[in-house]
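1. Okay, here's the prediction I keep looking at, along with the sequence it came from:
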Amino acid sequence: MEQVRTAFRDECARLAKILPGLDAADLDRPTRCAPWTVRDLVAHVSSGAGRLVDMLAAPAPQRAEVDAAGYFGAAKFTPGVDAARIDSARRQARQRPGVPAVAADFARAWRATDEAVAAQPPGRLVRTRHGDAMTLTEFLRTRVVEVGVHGLDLAEALDREPWLTPTAADVVATLLTAGRSVPAGLGWDSLTLIRKTTGRLPHTERERRLVAESGFRWLSFG
């Protein structure tokens, strides 16, 4: 838990420093997560970062049924679920359109989650809005993925170098590879691994061949 919580805090604090420096034109930039603009994507990330507050206020399930890898299953990517996710972020973004409000909403969301997590006993279980019963640690791991990977999308949309923190990169990379070593010969650092395996960078022919020959299986988001 401490490793994952540190990664969540580090990555959220990094993004929280970026947002106040944006301007209105930045918020209107398109992102690779079409049809979202930067404004919409930040609203989505804010919602995801703050989701644990209500989950921890609800009764805990009796046992965990999925881990972080299982959470990112095909059911999260059905057309209906995707449409609801897209519309929710766009509605939230329209309600708080200015840079100060966007930055404040994100800061408030992630800090509320961090405080709520700190108050929980070891082994706390939660139930997600999709009905998944998970340990708190495993769900918080999915929040690191959300903030970290979408942080790459925001950096790209804003024409900035990726700001992914080392602690978050380690958590995300370990989840994507199930803790296994990447195939020999790829030579990827954690940032490259994350960008390649989540579709943020294309694979070269050589990379596809090495992965195929090794039989390596990445975590698939849907």
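-> Arrived safely.

2. Every contact and neighbour count from this point should use C-alpha atoms.
-> Will do.

3. Would you check that Leu219 makes contact with Gly70?
-> No. Contact between Leu219 and Gly70 fails when scored by Cα atoms under 8 Å: they sit 9.3 Å apart.

4. which residue is nearest the centroid of the chain?
-> For the chain, the residue lying nearest the average C-alpha position, counting by Cα atoms, centre = their mean, turns out to be Glu146 (0.7 Å).

5. What's the first helix or strand after the strand or helix carrying that residue?
-> When secondary structure is defined using DSSP states H and E, the element that contains Glu146 is helix 136-157. Towards the C-terminus, the helix or strand next in line after helix 136-157, according to DSSP H and E, is helix 166-177.

6. So which elements touch that following helix?
-> For helix 166-177, the helices and strands in contact under the criterion 3 or more Cα pairs under 8 Å, 6 or more residues apart in numbering; DSSP states H and E are helix 2-18, helix 136-157, helix 190-197.

7. Flag every buried residue along the shortest one.
-> Taking 16 or more other Cα atoms under 10 Å as the basis for neighbour counts, the residues of helix 190-197 that come out buried are 190-191, 193-197.

8. Could you list every helix and strand in contact with the host helix or strand of Gln92?
-> Using DSSP H and E, the secondary-structure element containing Gln92 is helix 79-95. Judged by 3+ Cα pairs under 8 Å, 6+ apart, the packing partners of helix 79-95 are helix 38-50.

9. List the contacts of the next helix or strand after the helix it packs on.
-> Moving toward the C-terminus from helix 38-50, the next helix or strand (DSSP H and E) is helix 52-57. The set of residues external to helix 52-57 that reach it, using Cα atoms under 8 Å, 6 or more residues apart in numbering, is 112-113, 116-117, 126-128.

10. at 10 Å what do you get?
-> Contacts made with helix 52-57 from outside it, assessed by Cα atoms under 10 Å, 6 or more residues apart in numbering, are listed as 58, 109-117, 119-120, 124-129, 136, 139-140, 143.

11. Presented hereafter is structure B, for comparison with structure A:
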Amino acid sequence: MDLFTQSWTALRAAVAGLAEEDFGKPSGCAGWLVRDLVCHLVIDAQDVLITLATPESGEPTRDAVTYWEVSSTAPTGEDPLDALTVRLAAAYQDPALLAFHLDDVGSAAGRAAQLADPTARVGTRGQILTARDYLGAYVLEWTLHHLDLTAHLPAVPGPPPESLARARALLEQLAAAPFPAAWPDAEALLVGTGRRAPTAARRAELGALASRLPLVVG
């Protein structure tokens, strides 16, 4: 749960430090500009608030790893929900308003996470998780989207090392196999989720795992 706070705080700080022109640049998400990604983060923050306010009494059906649905089809940005995000982001017009909304809702989500009972059971997407596992799953979400945010903005600070390491561990559990130990955590996440195409040398290092990539989580 501490890593949820750390990764979310770092991501929000990175957005807060963006220049106005940065919002119009491409992100690491196919079909999305940085402003579209930031709008998606607002929706994510709302989801966190809704889930933490949705108590359940049943036994958990998912944990921090199995929370994620895995596909091999990379998003193109043309999905109806992805397209809706683009329209919502454009409606803000002034990037400062979008950044303010993320700070407002994102701060509330961060406070709710800090106040949550780790053992409490919450419901989302028809599943039940402990608050600890639900927030733990989001370390992967925040870290991947932090990498998306900085994909074409090299001057913007990236995710904390602890978040990268935990996100890699979650992805390796989803893959049921480790990525090459010599790979930096960010490289494993980018290649593993299809955000970066592996070179021939990288594919050779992946071995049998290469045929199972990308792991598109959602």
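-> Looks like it came in fine. These numbers come from a predicted model, not from an experiment.

12. what's the TM-score here?
-> Once the chains are laid over each other, their TM-score by TM-score structural alignment, normalised by the length of the second structure reads 0.80; 213 aligned residues with a Cα RMSD of 3.1 Å.

13. coming back round to it: got the buried residues of helix 190-197 of the first structure as TSV, with distance to Arg209 of the first structure columns?
-> As requested, these are exported to TSV (distance: Cα to Cα, whole Å):
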residue	distance to Arg209 of the first structure
Ser190	20
Leu191	21
Leu193	16
Ile194	18
Arg195	18
Lys196	14
Thr197	15
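
14. Please spell out the PyMOL selection for the buried subset of the contacts of helix 52-57 of the first structure.
-> Taking 16+ other Cα under 10 Å as the burial criterion, the selection of buried members of the contacts of helix 52-57 of the first structure in PyMOL is written as:
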select buried, resi 109+110+111+112+113+114+116+117+124+125+126+127+136+139+140+143
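
15. Show me the contacts of helix 52-57 of the first structure that map onto strands.
-> 125-127 (DSSP state E).

16. would you turn those residues into CSV with distance to Asp26 of the first structure?
-> Rendered in CSV, the data for these read as follows (distance: Cα to Cα, whole Å):
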residue, distance to Asp26 of the first structure
Leu125, 38
Val126, 36
Arg127, 35
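
17. ok, of those, which one's closest to Asp87 of the first structure?
-> Set against Asp87 of the first structure, the nearest of those by Cα to Cα is Arg127 (22.8 Å).

18. Return the residues in contact with the counterpart of that closest one in the second structure.
-> When the second structure is aligned by TM-score structural alignment, the residue opposite Arg127 of the first structure is Gly123. Going by Cα under 10 Å, 6+ apart, Gly123 of the second structure touches 50-58, 60-61, 129-131, 134.

19. ditto for Thr31 of the first structure
-> For Thr31 of the first structure, the set of contacting residues under the criterion of Cα under 10 Å, 6+ apart consists of 37-41, 150, 153-158.

20. Output the residue interval of the second structure matched by the helix holding Glu146 of the first structure.
-> On the second structure, the counterpart of helix 136-157 of the first structure by TM-score structural alignment is residues 131-152.

21. Kindly report the same for stretch 108-116 of the first structure.
-> The alignment of stretch 108-116 of the first structure onto the second structure (TM-score structural alignment) spans residues 104-112.

22. Other residues contacting the helix or strand containing Arg202 of the second structure?
-> If you go by DSSP H and E, Arg202 of the second structure is part of helix 200-206. By Cα under 10 Å, 6+ apart, the surrounding residues in contact with helix 200-206 of the second structure are 177-183, 191-192, 197-199, 209-211, 213.

23. Which among those count as buried?
-> The neighbour-count criterion (16+ other Cα under 10 Å) marks 179, 191-192, 198, 209-210, 213 among the contacts of helix 200-206 of the second structure as buried.

24. Just the residues you listed: which are in helices?
-> Among those, the residues falling in helices (DSSP state H) are 191-192.

25. Kindly list the longest helix within the second structure.
-> helix 95-115.

26. Which strands and helices lie in contact with it?
-> Under the contact criterion of 3 or more Cα pairs under 10 Å, 6 or more residues apart in numbering; DSSP states H and E, the helices and strands touching helix 95-115 of the second structure comprise helix 2-16, helix 34-52, helix 80-92, helix 131-149.

27. Is it possible to get TSV of these that adds distance to Thr73 of the second structure?
-> What follows is these, written out as TSV (distance: least, Cα to Cα, whole Å):
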stretch	distance to Thr73 of the second structure
helix 2-16	26
helix 34-52	19
helix 80-92	15
helix 131-149	17
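
28. tell me the most buried of the ones you listed?
-> Between those, the one whose residues have the most neighbours on average, counting mean count of other Cα atoms under 10 Å, is helix 131-149 (a mean of 24).

29. So which elements touch that one?
-> Using 3+ Cα pairs under 10 Å, 6+ apart as the contact criterion, the secondary-structure elements in contact with helix 131-149 of the second structure are helix 2-16, helix 34-52, helix 95-115, strand 121-124, strand 127-130, helix 161-175, helix 185-192.

30. average distance between it and the first structure?
-> Mean deviation of helix 131-149 of the second structure relative to the first structure after superposition (mean Cα distance after the TM-score superposition for the first structure): 1.5 Å.

31. Give the aligned range of stretch 6-23 of the second structure in the first structure.
-> The alignment of stretch 6-23 of the second structure onto the first structure (TM-score structural alignment) covers residues 10-27.

32. Next, the distance between the ends of that stretch.
-> Terminal residues of stretch 10-27 of the first structure lie 23 Å apart, using Cα to Cα, to the nearest Å.

33. can you check stretch 195-215 of the first structure too?
-> Distances were taken as Cα to Cα; on that basis the terminal residues of stretch 195-215 of the first structure are 20 Å apart.

34. And Ile18 of the first structure, how far from Phe216 of the first structure?
-> Per Cα to Cα, Ile18 of the first structure is found 36 Å from Phe216 of the first structure.

35. State the distance from the aligned partner of Pro161 of the second structure in the first structure to Ser181 of the first structure.
-> Using TM-score structural alignment to pair residues, one finds that Pro161 of the second structure aligns to Pro166 in the first structure. Per Cα to Cα, Pro166 of the first structure is found 17 Å from Ser181 of the first structure.
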